[in-house]
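[1] this one's sequence-less:
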């Protein structure tokens, strides 16, 4: 039931190439683009943003494209059934928007070689008609971490984590490291919710942190519940929008956000079917490519902190700053990155450890 999972060395040997070499189709006059969602389009977070990308495709190409989607598709056998129905129903390209769809995506793609399959956050491309795409969310976590480190009054910051997989672990580490850089006294609490979307569980996690004195909360789950819980503190606790901007909770407790912007990728990929340039790809873009956005920093953040956060955002986009730059040790004190060394993509995509300074264990 995981949207993403640990990458094996064998998986990483498939490569991190942004563009393949095999042209997949001739130009098309009309495209039926289909989307499979793990949650409801009204979740206010992950699925909502994917659906905004689908709507952007419709807006970009008008009646040249037909957009179809299905919400709340469980990861597993049900996904394979839905994908088969979509392929039989005339979908030319199918976007599967959760890690747990990886096996079903590749299984169904093998049966329908003329249909293009695009899998979000996965790594397997068993057939030439399967592509993968992801976003460097850890870049946004670095900006959140800076704000958290500067704004905490208790020196206790929190992170609501979904599942112990590399994407989430690298987000935790990036958030903590960049908070620690600006506030050496900061301490991080991590609560594992073991869900992508469960507002009650997410709210309980936020409440538990607040009771422990945490006054800045980041979340790697899909609902607005952590911000709603923070809002009860009458300004004592701040947080961030996750996947979507969540501006309805601004200017506080929501002081900024990490926005998943899938629209550029979806518009580009459908466009490639129209002009005959479609190729198999493995894409991993970030702030520079527009797939990761930093929501407007609210007036609840002091002007100097806002300027510092925006400068970090811009430096990451320009490639002059990497959120994981050594010296960095692993949690057990062993060396990971030397002075000035930046983390290789393979290390990030297979990350299964906390960095030095974070307490607690990663669930197995």
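    Okay, I see it. Quantities reported herein were computed from a predicted structural model and do not represent experimental measurements.

[2] Going by C-alpha atoms from here, please, whenever you check contacts or count neighbours.
    Fine.

[3] can you pull the contacts of the spatially closest residue to residue 153 that is not a sequence neighbour?
    Nearest non-adjacent residue to residue 153, counting by CA to CA, 6 or more residues apart in numbering: residue 215, 7.2 Å away. Contacts for residue 215 (CA atoms under 8 Å, 6 or more residues apart in numbering) come out as 152, 153, 154, 156, 157, 158, 236, 237, 238.

[4] what distance separates the host helix or strand of the fifth one from the middle of the whole chain?
    So the one you mean is residue 157. Taking DSSP states H and E as the criterion, the element that holds residue 157 is strand 156-161. The gap between where strand 156-161 is centred and where its chain is centred comes out at 17 Å by CA atoms, centre = their mean, to the nearest Å.

[5] Among the contacts of residue 215, which one lies nearest to residue 96?
    The nearest member of these to residue 96, counting by CA to CA, is residue 158 at 30.6 Å.

[6] For stretch 311-320, buried residues please.
    For stretch 311-320, the neighbour count (16 or more other CA atoms under 10 Å) marks 312, 313, 316, 317 as buried.

[7] May I see those residues arranged in TSV, with distance to residue 232 and secondary structure as well?
    Formatted as TSV, the buried residues of stretch 311-320 follow (distance: CA to CA, whole Å; DSSP: H, G, I helix; E, B strand; the rest coil):
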residue	distance to residue 232	secondary structure
312	30	helix
313	29	helix
316	34	helix
317	35	helix
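
[8] Tell me how many other residues surround residue 285.
    By other CA atoms under 10 Å, the residues close to residue 285 number 17.

[9] Contact partners for the closest residue to residue 364 other than its chain neighbours?
    With sequence-adjacent residues excluded and distances taken as CA to CA, 6+ apart, residue 364 is closest to residue 164, at 7.4 Å. Remark: with contacts taken as CA under 8 Å, 6+ apart, residue 164 is in contact with 192, 352, 362, 363, 364.

[10] Now restrict these to buried residues only.
    Buried residues within these, defined by neighbour count using 16+ other CA under 10 Å: 192, 352.

[11] Can you say which two of the contacts of residue 164 are spatially most distant?
    Distances among the contacts of residue 164 were taken as CA to CA; the most separated pair is 192 and 352, at 14.7 Å.

[12] of all the contacts of residue 215, which two lie farthest apart?
    The widest separation within these, taken as CA to CA, falls between 158 and 236 and amounts to 13.8 Å.

[13] who's more crowded, the two?
    Comparing residue 158 with residue 236 by other CA under 10 Å, the one with more neighbours is residue 158, at 27 against 17.

[14] and the comparison structure, right after this:
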């Protein structure tokens, strides 16, 4: 009997230790989290895509490092159809600021914002706003133009391939900026476009690049989230230009540079303004001067004179002396669309539905 009683006491004591121990751990964690400002992120792809979602996740990490009072939550690989459900889930989890990071999330963001007026929403790359919802993007066309300068100087066949995602103004604008850079230094070069109708599909995007290589392209550029196009170029032994971040590790023998994103400082500014009560709904379109967009370091394959050319043009852009879509600019048929000396308005650039001279491809694919 004594042995049984002793065993029972020991078991009860052990249960009490484990229970209180677990309660203590949970309590500490809950206390820490309850003191923090919860910020949610919705990604269209995985954070490890080495592309678009990766850059936003790097910005999220930067946010937590710079603002210790912030606790972030991410939902990855969310489709447009599931976006409203995902955004609502983040709200119900207590997130007070939510960043939705894909063009297709625009309408779902506005819809959820109307239901939760006490939460701040920021949508990336769209154009709609509400009292508690703003939008943000960067003038990635600026570094795309600079990368076009490098491509135009490096091509020998005068055929440059461009693997493009969807025929929307954002992507069209990037192709046009890139082509203007190419043609400024090489009027004989053309930019051939292939649409994939994907943001992230490495095999399909790699195959699209291969089709361009078969058309004698010796430089491959892209508006895709995977390094597939670069890998196709690397296997063929030709030059490549990445996108989103420095993709040099995927094509070490042929990589030239990449137009890149730097979201971290912007995320910090937004969260600070919400916390301090100074946030206002706006449509933010940051430039190279803001450093939200930039051109990655050019590789050793790029000659010094080309690097200097690119740096000189970058200086004119960041100083505000000049911008990419300043006339004269012709369309594919040779018609003047932007007269000499005139600069396209933001509204015109945001609604791009035509290609500049030098692009081979159509927009209605």
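    All right, it came through fine. Remember, it's a predicted structure, so these values are computed and weren't measured experimentally.

[15] Mind checking the TM-score on these two?
    Scored by TM-score structural alignment, normalised by the length of the first structure, the superposition of the two chains gives a TM-score of 0.88; 332 aligned residues with a CA RMSD of 1.4 Å.

[16] thinking again about what came up before, which of the contacts of residue 164 of the first structure are retained in the second structure?
    Among the contacts of residue 164 of the first structure, the ones whose aligned partners also touch in the second structure (both residues aligned by TM-score structural alignment, their matches' CA atoms under 8 Å) are 192, 362, 363, 364.

[17] would you list these in JSON lines and tack on secondary structure and distance to residue 211 of the first structure?
    Compiled in JSON lines, these are given as follows (DSSP: H, G, I helix; E, B strand; the rest coil; distance: CA to CA, whole Å):
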{"residue": "192", "secondary structure": "strand", "distance to residue 211 of the first structure": "16"}
{"residue": "362", "secondary structure": "coil", "distance to residue 211 of the first structure": "22"}
{"residue": "363", "secondary structure": "coil", "distance to residue 211 of the first structure": "22"}
{"residue": "364", "secondary structure": "coil", "distance to residue 211 of the first structure": "26"}
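
[18] Where does residue 294 of the second structure sit, in terms of helix or strand?
    Secondary-structure assignment from DSSP H and E places residue 294 of the second structure in strand 293-295.

[19] where along the stretch 101-250 of the first structure do the helices fall?
    Secondary structure of the stretch 101-250 of the first structure by DSSP state H, counting those that start in this stretch: the helices cover 102-111, 137-151, 166-182, 199-211, 225-231.

[20] Now do the third one against strand 156-161, angle only.
    The reference is to helix 166-182 of the first structure. The directions of helix 166-182 of the first structure and strand 156-161 differ by 170 degrees, with axes from the mean of the first three to the mean of the last three CA atoms, to 10 degrees as the criterion.

[21] equivalent range in the second structure for helix 166-182 of the first structure?
    Across the second structure, the stretch matching helix 166-182 of the first structure (TM-score structural alignment) is residues 169-185.

[22] next one: the matching stretch to chain centre, how far?
    For stretch 169-185 of the second structure - counting by CA atoms, centre = their mean - the centre lies 17 Å from the chain centre.

[23] With the first structure overlaid, how far apart is that stretch on average?
    Comparing stretch 169-185 of the second structure with its match in the first structure after superposition yields a mean distance of 0.9 Å (mean CA distance after the TM-score superposition for the first structure).

[24] who touches that stretch?
    Residues outside stretch 169-185 of the second structure that contact it (CA under 8 Å, 6+ apart) are 140-142, 144-153, 162, 164-165, 189-191, 223, 324-325, 349-356, 358-359, 363.

[25] If you count neighbours, what's buried in it?
    In stretch 169-185 of the second structure, the ones that count as buried by 16+ other CA under 10 Å are 169-183, 185.

[26] Closest to residue 85 of the second structure out of these?
    For those, the minimum distance to residue 85 of the second structure (CA to CA) is 25.6 Å, reached by residue 170.

[27] so how far is residue 164 of the second structure from the closest one?
    Between residue 170 of the second structure and residue 164 of the second structure the distance is 11 Å, computed by CA to CA, to the nearest Å.

[28] again, but for residue 22 of the second structure
    Residue 22 of the second structure is 52 Å from residue 164 of the second structure, by CA to CA.

[29] Tell me which of the two has more neighbours.
    Summary of the neighbour comparison: residue 22 of the second structure and residue 164, criterion other CA under 10 Å, with residue 164 having more neighbours (24 against 11).

[30] Could I get the contacting residues of the more buried one?
    Going by CA under 8 Å, 6+ apart, residue 164 of the second structure touches 171, 193, 194, 195, 196, 197, 222, 223, 224.

[31] Can you lay out the residues you listed as TSV showing distance to residue 252 of the second structure?
    Output for the contacts of residue 164 of the second structure, formatted as TSV (distance: CA to CA, whole Å):
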residue	distance to residue 252 of the second structure
171	26
193	24
194	24
195	25
196	25
197	27
222	17
223	19
224	19
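
[32] In strands, which of those residues appear?
    Per DSSP state E, strands hold the following members of these: 193, 194, 195, 222, 223.

[33] and residue 120 of the second structure, how many neighbours?
    Here the number of neighbours of residue 120 of the second structure (other CA under 10 Å) works out to 25.

[34] Check whether residue 53 of the first structure really touches residue 269, as I assumed.
    No - the pair formed by residue 53 of the first structure and residue 269 falls short of the contact definition of CA atoms under 8 Å, at 11.4 Å.

[35] okay, the two: which has more neighbours?
    Neighbour count, other CA under 10 Å: between residue 53 of the first structure and residue 269, residue 53 has more, with 21 against 18.

[36] which SS state does that one fall under?
    In three-state terms, and counting by DSSP: H, G, I helix; E, B strand; the rest coil, residue 53 of the first structure is helix.

[37] Residue in the second structure paired with it?
    Going residue by residue (TM-score structural alignment), residue 53 of the first structure aligns to residue 59.

[38] ok, now which ones touch the closest residue to that match other than its chain neighbours?
    For residue 59 of the second structure, ignoring the flanking residues on the chain, the nearest one in space by CA to CA, 6+ apart is residue 264 at 3.7 Å. For residue 264 of the second structure, the contact set (CA under 8 Å, 6+ apart) comprises 56, 58, 59, 60, 61, 62, 63.

[39] My read is that the third one contacts residue 267, right?
    Yes - contact criterion CA under 8 Å: residue 59 of the second structure and residue 267 qualify, at 6.9 Å.
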